[in-house]
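Visitor: the amino acid sequence is not available; the structure is as follows:
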């Protein structure tokens, strides 16, 4: 399986208008990384996606949700 390349954290100032607060986190409170320390076994997000979720805009969150669905279909 190809592992995602880690990315630099998204840098945004507090109060940035592009931060989305309407799309709920896919977290299901089963927070544990897989054996490669790459994906959360609960929500299938990468460490980078977990870290940056709260400062992503809507477009970025939608992309993450689509990526999660793709990961689920591969398992």
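Guide: Looks like it came in fine. As the structure is a prediction and not an experimental result, all values here were calculated from the model.

Visitor: going forward, measure contacts between C-alpha atoms and count neighbours the same way
Guide: Noted.

Visitor: for residue 66, give its distance to residue 73.
Guide: 11 Å (CA to CA, to the nearest Å).

Visitor: the more surrounded of these two?
Guide: Using other CA atoms under 10 Å as the criterion, residue 66 and residue 73 rank with residue 66 on top: 11 against 7.

Visitor: second structure for comparison follows:
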């Protein structure tokens, strides 16, 4: 289900969104806004997962980070 709502945005954001639509980078203004909200939701979900892992396993320390850097060839 979708709901139609009204939002107020700064002029420069509206220009940017309309440009994205005109350039084919978004299907519509609504599509652009929906994708932006979905991205924030994914970021929130990831932050929650990381918080849960920290609670369950403890925070990542410098030793863990050094190991990961070495394993990834970054060190």
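Guide: Sure thing, it's come through. Just so it is clear, the structure is predicted and the values come from calculations on it, not from any experiment.

Visitor: now the TM-score, please.
Guide: For this chain pair, the superposition-based TM-score is 0.27 by TM-score structural alignment, normalised by the length of structure 1; 28 aligned residues with a CA RMSD of 3.6 Å.

Visitor: would you mind finding the longest helix in structure 1?
Guide: Here the longest helix in structure 1 is taken by residue count, with DSSP state H as the criterion, and it is helix 58-74.

Visitor: which helices and strands does that helix pack with?
Guide: Here helix 58-74 of structure 1 touches no other helix or strand, going by 3 or more CA pairs under 8 Å, 6 or more residues apart in numbering; DSSP states H and E.

Visitor: and it, what's buried?
Guide: With burial defined by 16 or more other CA atoms under 10 Å, the residues of helix 58-74 of structure 1 counted as buried are 58, 60-61, 64-65, 68.

Visitor: any idea which of those residues is closest to residue 47 of structure 1?
Guide: Nearest to residue 47 of structure 1 out of these is residue 64 (CA to CA; 11.9 Å).

Visitor: which one of the buried residues of helix 58-74 of structure 1 is nearest to residue 48 of structure 1?
Guide: residue 64 (10.5 Å).

Visitor: hang on, the closest one packs against residue 49?
Guide: Yes: counting by CA atoms under 8 Å, residue 64 of structure 1 sits close enough to residue 49 to count as a contact (7.3 Å).

Visitor: that'll do, ta.
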